[in-house]
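Participant: Following is a predicted model, sequence given first.
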Amino acid sequence: MLGLMQDRPLALPHVFHRAEEYFGHKSIVTADATGESRVTVAEWAQRVRRLATVLDTLDVSADGRVGTFAWNTGRHLELYLAAPCTGRVLHTLNIRLFPEQLVYVANHAEDEVVFVDRSLLPLFWPLVDKLETVRHVIVIDDGAEAEIPSDPRVHDYEELLAAATPFEGRFEIADENTAAAMCYTSGTTGNPKGVVYSHRSTVLHSLITLIADGAALSERDVVLPVVPMFHANAWGLPYGCLLAGTDLVLPGPNMTPQAIADLLERHRVTVTGGVPTIWMGMQPLLAQHDLSALRAILCGGSAVPKALSEAYREAIGVPMLHAWGMTETSPIATMCTLRTQHEPLTEAERADVRARQGQAVPLVDLRLVDPATGEPQPWDDVATGEIQAAGPWIAAEYYRGEGGRAQFTDDGWLRTGDVAAVDRYGFLRIVDRTKDLIKSGGEWIGSVDLENEIMSHPKVAEAAVIAIPHPKWVERPLACVVVKPGETLTAEEVIAHLEPRVAKWWLPDAVEFIDEVPKTSVGKFSKKTLREKFGGYQVAAPAAASTTDDGRT
């Protein structure tokens, strides 16, 4: 027996028309090189309709890939809807990839057009002759002074829109499994791999940003997505905001902590989101700004240090809303909000809970398995294993089959590469990446836990822990530490800070002080870079004895 419900596709035209019809009075503010611009959602929607016919004028194929090389702006948001609502595929190019990776990604996706912010032309234009399928480059003038090339392939965004007739009627996507957008992984090993999001997966994922035990976006919110729109669709926030009817504030090219703090204060932002490094940079400015309107700071991309979250809670009353995921999970897979079982806990114990990555959001299934044998591991918060994920917005394979099936199990689950423990309520505690674990004398040391404890030192700005070779224990931890400006710190002080907090055999054999922890293209710590830098590291004199709790020396 079948249900008797209407069979209507879950597709992004619904998101567009809902915003246009119900929330035309709401605003979209963009910060750019000349100040700020503001449009209503109704005005934005008319521009989307004009852009839809521009894509036809440019003769973009019915399912052609529309590349963007742009900051978080209202005009980038126009492309977010115009491309997929006309059946094309939005392809956000990560502006922080290495040039050879950008060329690879654009050619692999077969981008036909690329929309480029003028401020980014110096990065993009030197590569254009290597882009095999790009026929048009459309320059979005964001007020920067970068020279615009005199080339027949180059067009002005505003001139194209002004000459276009707005698309009339309703956008239609017949098959919800049609590709809507694609993002490439950051390519820390090998070439980046393409993840293709469907209309169905994108709509379902966007709904998750509205749930109460999550970001809980509503029409009353003012949202500032700091997470780049070129990274995993800005965690679904642009589409979620359009569904909910929030006001949007978009930071444009100025991503400095001061600029972000000013926007948060001036526009009375209620919800924001970005990677931990953003909030680390802004922490010294908290006392200088009125951020009382903030109710949620969504934070993910890498583990959120408990000390950072607690610093925000103490300064402005709002801790981090920890989330976990990856490009292959669209990316939200878990969110960490306190539940009824946490009500009896002390504030310190609640801080420990908030430092977890949280519980799987609805429609996402997670399992914990031994990465070598595939055997299920208990949810007892002691046993660790690889987290594997399944759900309607979890990748089933990579574009063109790149990377083979290595990251997917025989029964269709995604191997995330993250090692975690899970408590009996299903709350994740990420221990490490499988490739970043340190195996010392046959026992595992989680670098993430060590990093969090080091970063709880009041003089530490950042810390990353990697494995270095050891003649007896095979691998030992090396702590790479960034000291806060104006402070001094010794290796002995770092070890003394750790001694009451971790097992003795976890204590790093050495501490190296560095100017900054290198970052990947999406703002995560690049331990690959640190491993290359310290690959031949030799410990002359251990900073602390490597003695286990059971007396092993």
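Facilitator: That came through, no problem.
Participant: rest of the way, CA atoms for contacts and neighbours
Facilitator: Noted.
Participant: And the strands in the stretch 151-300 of the chain?
Facilitator: Ranges of strands in the stretch 151-300 of the chain, per DSSP state E, counting those that start in this stretch, are 154-156, 179-184, 194-198, 222-225, 247-250, 271-274, 296-299.
Participant: and for the first one, what are the contacting residues?
Facilitator: Taking contacts as Cα atoms under 8 Å, 6 or more residues apart in numbering, the residues outside strand 154-156 that touch it are 136-141.
Participant: which ones are touching the closest residue to Pro251 other than its chain neighbours?
Facilitator: Closest residue in space to Pro251, ignoring its immediate chain neighbours: Ala31 at 5.1 Å, by Cα to Cα, 6 or more residues apart in numbering. Shown in contact with Ala31 (Cα under 8 Å, 6+ apart): 37, 73, 249-254.
Participant: Save the residues you listed as a markdown table, and put in distance to Gly317 and neighbour count too.
Facilitator: Below are the contacts of Ala31 laid out as a markdown table (distance: Cα to Cα, whole Å; neighbours: other Cα atoms under 10 Å):
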| residue | distance to Gly317 | neighbour count |
| --- | --- | --- |
| Ser37 | 31 | 13 |
| Thr73 | 29 | 24 |
| Val249 | 22 | 27 |
| Leu250 | 24 | 27 |
| Pro251 | 23 | 26 |
| Gly252 | 27 | 22 |
| Pro253 | 28 | 20 |
| Asn254 | 26 | 14 |
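Participant: contact partners of stretch 268-284?
Facilitator: Stretch 268-284 is contacted from outside by 215, 217, 221-227, 249, 257-258, 260-261, 263, 291-305, 308, 311-312, 461, 523-524, using Cα under 8 Å, 6+ apart.
Participant: roughly how far apart are the residue most central in space within the chain and Thr520?
Facilitator: Nearest to the mean C-alpha position of the chain, counting by Cα atoms, centre = their mean, stands Gly301 at 4.6 Å. Shown here: Gly301 relative to Thr520, a distance of 11 Å by Cα to Cα, to the nearest Å.
Participant: put this beside the first:
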Amino acid sequence: MLAGRMMDYPLTITHFLERARTYHARSAIVTQNPDRTSSRATYADLHRRASKLAHALTRLGVRAGDRVATLCWNHARHLELYLGVPAMGAVVHTLNLRLHPSDLGYIASHAEDRVLVVDRSLLPLYRKFAAQARCVQRVIVIGDDGPVEGDGLDYEALLAPEPDHFDFPRLDERAAAMLCYTSGTTGNPKGVLYSHRSIVLHTLVSCMHDALGFRDSDVVLSVVPMFHAMAWGLPYSAVATGARIVLPGPHLDPASLLDLMARERVTFAAGVPTIWLGILALLDEHPKRWDLSSMRAMVIGGSAAPPALIDGFLARHGLVVTHAWGMTETNPLGTIAHLRHGLDLDAAAELDTRASQGYAVPFIDQRHVGADDQPLPWDGRSMGELEVRGPWVASSYFGDEGEDRFTKDGWFKTGDVVTIDGDGYMRITDRAKDVIKSGGEWISSVALENALMSHPAVLEAAVFAARHPVWGERPLAAVVLRPGQAASKDELRAHLEPRFARFWLPDEVLFVERIPRTSTGKFLKSQLRDEYADLLTKQPPG
């Protein structure tokens, strides 16, 4: 029997914008400015200014489907663009300000951006790639650190004369809403085009209790940049539920973030492991300085977080860290490491589960496959490449590039090498390009890194492959020590020996001041490989 007909109601971002005004008009949006003062607005202001923005862009000739690029930090005006541009039918395209100017020029040109909205403090960066981005017809400048004087259209002056109400059109839910590009560590960056429907479905699942669990009483700090993978969907999830939003601006150092968390009584924060490593180190140094008793959850994603980090927050500061996994191509939430009811775990197993990347959220399917592309058993031991599918997972890249990343039966090849246990918890053992193959055997760089970072003297560690005349590849470790701490190579190898087979142990430990990172804060192992690739062939260890 067929069900009765249901109302044809499009799933669009416009609903979130209208809901914000109707039910959550007084909810606050707090921005930390470059001068460290705070600006405050409400969701009613958000709707009013998004309407003005839509009028202004329409007057400038922006039409449905046109790309409006942003080169901005996390602040309230960037949030206006997140809502106002898609609601009018155009596409907001977030440019990653940490990329090289040549990459930014390529991305803006490839996306055919018509309008660019840029923070005044980031104008010097824009000028470095402006010649490449000839498609940009209008530049609108947000005066984040001072008045706009002849550098482009003034954002505030542009919005000022416009009406407070815009008749937002009824949109097709499959129309494009946002465009994000991968960081392009191999080859050119690739674009992922999100539809209204995919963003709405992602938002609804993200707000579930078993995902991020937002509610209107939350105070949400988006440490993850709004120019990175749609800020993990946090702005839309917060607006959908009426949660108060705190935006850090350009100040992402540990002290500034801790000050902001304590001052605004933040309940939820999310960012990459490198951010939390710095925060934990500062909390350990000054355990009584910040009152974080309001914090109910901190989500870590972007790359695998060491168990020592998760345990350190909980054991020493009573703060719960939840691991999550996703990619630009997954909109981005894919899995989350909540402890499911009914699991019978001792303390060690509980930490191991919290440190996993978790199990798939609703409507995401996961599997891992071997070299023959056949699915592997969920036994917690078999390593293979993770593949996912779902209603907000990309089925192609913008411009139909990278076809080899998508299977004929509808799965996306993530490039992550993982195991999946019998309860469905997924653990990343490596990126496919980072896994070390020594004498025909795989060595997980992530497992070695996590173990090294459990040593009390180690702040950060990156393990990578170097060429070897006999074994093909051998692991090397780049280590950053904590300030005032000391450890020898032999001591660190001895720390690893009880946990790993002998052939897994790094042939060399390199003590460095800092580990190079990608634009999203992940360890840039390709640079380490390039720098030290021949170390063992030139100077084999004794």
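Facilitator: Here it is on my side, so go on. Remember, it's a predicted structure, so these values are computed and weren't measured experimentally.
Participant: TM-score for this pair?
Facilitator: Taking TM-score structural alignment, normalised by the length of the second structure as the basis, the two superposed chains have a TM-score of 0.97; 535 aligned residues with a Cα RMSD of 1.3 Å.
Participant: Kindly name the residues of the second structure that line up with whichever helix in the first structure runs longest.
Facilitator: Longest helix in the first structure, counting residues (DSSP state H): helix 41-57. Matched against the second structure by TM-score structural alignment, helix 41-57 of the first structure falls on residues 43-59.
Participant: Please enumerate residues in contact with that stretch?
Facilitator: Here stretch 43-59 of the second structure makes contact (Cα under 8 Å, 6+ apart) with 17-18, 20-21, 24-29, 76, 79-81, 83-85, 88, 158-160, 162-166.
Participant: Derive a PyMOL selection command for the buried subset of those.
Facilitator: Here is the PyMOL command that selects the buried residues among the contacts of stretch 43-59 of the second structure (16 or more other Cα atoms under 10 Å):
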select buried, resi 17+18+20+21+24+25+26+27+28+29+76+79+80+81+83+84+85+88+158+159+162+164+166
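Participant: re the thing from before, which parts of the match of helix 41-57 of the first structure are buried?
Facilitator: Those buried within stretch 43-59 of the second structure under the rule 16+ other Cα under 10 Å are 43-57.
Participant: go on, stretch 352-363 of the second structure?
Facilitator: 352-361.
Participant: quick one: which of these sit in strands?
Facilitator: 359-360 (DSSP state E).
Participant: compared with the second structure, how much does the longest helix of the first structure deviate?
Facilitator: Aligned to the second structure and superposed, helix 41-57 of the first structure gives a mean residue distance of 0.9 Å (mean Cα distance after the TM-score superposition for the first structure).
Participant: The aligned partner of Asp218 of the second structure in the first structure: neighbour count?
Facilitator: In the first structure, the residue matched to Asp218 of the second structure (TM-score structural alignment) is Asp221. Using other Cα atoms under 10 Å, Asp221 of the first structure has 21 neighbouring residues.
Participant: what's the closest of the contacts of Ala31 of the first structure to Glu100 of the first structure?
Facilitator: Proximity of the contacts of Ala31 of the first structure to Glu100 of the first structure (Cα to Cα) peaks at Pro253, which lies at 22.8 Å.
Participant: From what I see, that closest one and Trp71 are in contact.
Facilitator: Yes. Between Pro253 of the first structure and Trp71 there is a contact under Cα atoms under 8 Å: 5.8 Å.
Participant: before we move on, the earlier item: could you give the angle of the helix or strand harbouring the residue nearest to Pro251 of the first structure to helix 41-57?
Facilitator: For Ala31 of the first structure, the element it lies in under DSSP states H and E is strand 27-32. Relative orientation of strand 27-32 of the first structure versus helix 41-57 (axes from the mean of the first three to the mean of the last three Cα atoms, to 10 degrees): 70 degrees.
Participant: Mean per-residue distance, strand 27-32 of the first structure versus the second structure.
Facilitator: Relative to the second structure, strand 27-32 of the first structure is 0.3 Å off (mean Cα distance after the TM-score superposition for the first structure).
Participant: quick one: that strand to chain centroid distance?
Facilitator: 21 Å (Cα atoms, centre = their mean, to the nearest Å).
Participant: Could you do stretch 426-437 of the second structure as well?
Facilitator: So, by Cα atoms, centre = their mean, the centroid of stretch 426-437 of the second structure is 19 Å from its chain's centroid.
Participant: okay, and that stretch goes to which residues in the first structure?
Facilitator: So stretch 426-437 of the second structure sits over residues 428-439 in the first structure, by TM-score structural alignment.
Participant: Kindly report the same for stretch 236-254 of the second structure.
Facilitator: The aligned range for stretch 236-254 of the second structure is 239-257, by TM-score structural alignment.
Participant: ok, now stretch 500-512 of the second structure?
Facilitator: Counting by TM-score structural alignment, stretch 500-512 of the second structure corresponds to 502-514 in the first structure.
Participant: ditto for stretch 463-472 of the second structure
Facilitator: Going by TM-score structural alignment: stretch 463-472 of the second structure matches residues 465-474.
Participant: Now the matching stretch: buried residues?
Facilitator: In stretch 465-474 of the first structure, counting by 16+ other Cα under 10 Å, buried: 465-470.
Participant: Which of the contacts of stretch 43-59 of the second structure fall within helices?
Facilitator: Those of those lying in helices (DSSP H): 17-18, 20-21, 76, 79-81, 83-85, 158-159.
Participant: Tell me which two in the residues you listed are the farthest apart.
Facilitator: So, these by Cα to Cα: farthest apart are Ala20 and Leu158, at 23.5 Å.
Participant: related to what we said a few turns ago, want to throw the strands of the stretch 151-300 of the first structure into TSV with distance to Leu121 of the first structure?
Facilitator: Putting the strands of the stretch 151-300 of the first structure into TSV (distance: least, Cα to Cα, whole Å) gives the following:
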stretch	distance to Leu121 of the first structure
strand 154-156	11
strand 179-184	21
strand 194-198	24
strand 222-225	23
strand 247-250	20
strand 271-274	25
strand 296-299	30
